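Novice: Here you go, sequence then predicted model.
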Amino acid sequence: MSSDDLVQDVITIVPEAPFMTIREALQWSARKFCTEADAWVTDEQPIIYGADSDYPMIVAPQGEPLRIVSLTLNGREVTQGEGFEQSSPTAIHFSQKPKESAVSGRLACRPKRGDMPPAEVTDRWSEPIADGATWRLLMMPQPWKNPELAIYYERRFLAGITDARQHSRLGHARGGARVKARRFI
């Protein structure tokens, strides 16, 4: 979904708001959404350069790095606590230096200020992002202010964050868990 489509979704609820204000609210909402929910996880390779040095560097292919979801070290996938610790979005410490200089893995990112996440993120999470922008707009001290309606959109935005966080923790998989039913005797 393009940013113009998102603007059209929001402008139906807050028609008095200027287009640029709506765009800024959408950018704020998308950044907050990605920060809180790990909604944008990239596996473009590699994400760490200089892993065999004293100062490894975490690099996001787009946007800003947030959290390392997993790394491929010595041919196996590991998560935080299994060979590395990430103390900040750009700092990593390995328990043993890897043999390779460039390490691949999965990295949670967020858009830079003033940017939007890629289309696959906005397509999947367009409703919560629009809800967050609407919430922000309705709380502004402007003629279109409506705190009662803003509470409704805040709840929808937070519910979207919860859904995206759960989706992220389950490995960005589609479909549900399959369980064999117990026999009825």
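Specialist: Cool, the structure landed. In this text, all values refer to a predicted model and were calculated from it rather than measured experimentally.

Novice: drop to CA atoms for contacts and neighbour counts, all remaining ones
Specialist: OK.

Novice: Tell me the spacing between the most centrally placed residue in the chain and residue 161.
Specialist: By C-alpha atoms, centre = their mean, the chain has its centre lying nearest to residue 34, at 2.5 Å. To residue 161, residue 34 is 8 Å away according to C-alpha to C-alpha, to the nearest Å.

Novice: Please apply the same query to residue 32.
Specialist: Distance from residue 32 to residue 161, by C-alpha to C-alpha: 9 Å.

Novice: Spit out the contact partners of the residue nearest to the centre of the chain.
Specialist: By C-alpha atoms under 8 Å, 6 or more residues apart in numbering, the contact set of residue 34 is 40, 109, 110, 111.

Novice: Just those: which are in strands?
Specialist: 40, 109, 110 (DSSP state E).

Novice: Can you give me the buried ones in stretch 141-157?
Specialist: Neighbour-count burial for stretch 141-157, counted by 16 or more other C-alpha atoms under 10 Å, picks out 145, 146, 147, 150, 153, 154, 156, 157.

Novice: So residue 138 sits against residue 132, correct?
Specialist: No: contact criterion C-alpha atoms under 8 Å: residue 138 and residue 132 do not qualify, at 10.0 Å.

Novice: So between the two, which is more surrounded?
Specialist: residue 132 (29 against 24; other C-alpha atoms under 10 Å).

Novice: Structure two is appended below for comparative analysis:
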Amino acid sequence: MTLEELVQQVLMDVPDAPMMTVRDAVRRMARELCTEADVWVQEGEPVVVAANTANPQVTASSGQPFRIVSLTLNGRECIQGQGFDQPTPTTIEFYERPEASLVYGRLACRPAVGDMPPTEVVDRWDMAIANGARWRLLMLPQQWRNPELANYYRRQYLADVATAKQTSRLGHARGGARIKARRFI
């Protein structure tokens, strides 16, 4: 789904809002969703460059690096607190300096202010972004203000964020866990 399609979707519920205001609200909520729920995770790319020097840096191929989900150090996957700390989004402190210059892992990113995340992220979380934008727009002190409807969309957005957080903790897997049914005795 494109930015313009999201804007048109939100405009159906807030028809009096100017298109630029809606566009800004959609971008803001896309960034907020990426920040709160780690919905944009880059994998299979170098996460840390110059790891074997005194000043290693966290980098992302696109977007802004935000949080290291995990790193592969000495052939094993580590999370923060197990071999490294990340005091700021772009700096990292290793407990033991790695031998390799590039360290791979999983990195949660967010778009720069005014940008949108990649299409695959927007396609999967378009309703969460739209619900958040509706909530913010309906709370503005304008002629289209509707606090009751805004509260409804706020609850929808918070439920979507909770679902996104759970999905990111489970590795962005789709589908449920498969279990064997208990035998009937």
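Specialist: Nice, thanks for sending it over. Worth saying up front: this structure is predicted, and the values here are computed from it rather than measured.

Novice: just to revisit the earlier point, the more surrounded of residue 32 and residue 161 of structure 1?
Specialist: More crowded of residue 32 of structure 1 and residue 161, by other C-alpha under 10 Å: residue 161, with 24 against 17.

Novice: need the longest strand for structure 1.
Specialist: strand 64-73.

Novice: Tell me the helices and strands packed up against it.
Specialist: Strand 64-73 of structure 1 sits against strand 76-78, strand 84-88, strand 105-110, with contacts defined as 3 or more C-alpha pairs under 8 Å, 6 or more residues apart in numbering; DSSP states H and E.

Novice: mean shift of the shortest one relative to structure 2?
Specialist: So that's strand 76-78 of structure 1. With mean C-alpha distance after the TM-score superposition for structure 1, strand 76-78 of structure 1 departs from structure 2 by a mean of 1.9 Å once superposed.

Novice: one step back: which of the buried residues of stretch 141-157 of structure 1 lies closest to residue 93 of structure 1?
Specialist: residue 157 (34.3 Å; C-alpha to C-alpha).

Novice: Can you tell me how far that closest one is from residue 73 of structure 1?
Specialist: 36 Å.

Novice: now swap in residue 106 of structure 1 and tell me
Specialist: Look at residue 106 of structure 1 and residue 73 of structure 1: by C-alpha to C-alpha, they are 12 Å apart.

Novice: What helix or strand is residue 45 of structure 1 located in?
Specialist: Residue 45 of structure 1 is part of no helix or strand when elements are defined by DSSP states H and E.

Novice: Count the neighbours of the residue lying closest to it once chain neighbours are set aside for me.
Specialist: Once flanking residues are discounted, residue 45 of structure 1 sits nearest to residue 104: 5.2 Å by C-alpha to C-alpha, 6 or more residues apart in numbering. A count of nearby residues for residue 104 of structure 1, using other C-alpha under 10 Å, gives 17.

Novice: Then the one 10 residues further on?
Specialist: For residue 114 of structure 1, the number of neighbouring residues by other C-alpha under 10 Å comes to 13.

Novice: Ok, residue 78 of structure 1 next?
Specialist: 16.

Novice: so who does the nearest residue to residue 85 of structure 1 once chain neighbours are set aside touch?
Specialist: Nearest non-adjacent residue to residue 85 of structure 1, counting by C-alpha to C-alpha, 6+ apart: residue 93, 5.3 Å away. By C-alpha under 8 Å, 6+ apart, the contact set of residue 93 of structure 1 is 56, 84, 85, 86, 87.

Novice: Likewise for residue 78 of structure 2?
Specialist: Each residue near residue 78 of structure 2 by C-alpha under 8 Å, 6+ apart is listed here: 70, 71, 72.

Novice: Please report how far the closest residue in space to the second one that isn't next to it in sequence lies from residue 158 of structure 2.
Specialist: Beyond its immediate neighbours in the sequence, the residue positioned closest to residue 71 of structure 2 (C-alpha to C-alpha, 6+ apart) is residue 105, lying 4.1 Å away. Counting by C-alpha to C-alpha, the gap from residue 105 of structure 2 to residue 158 of structure 2 is 28 Å.
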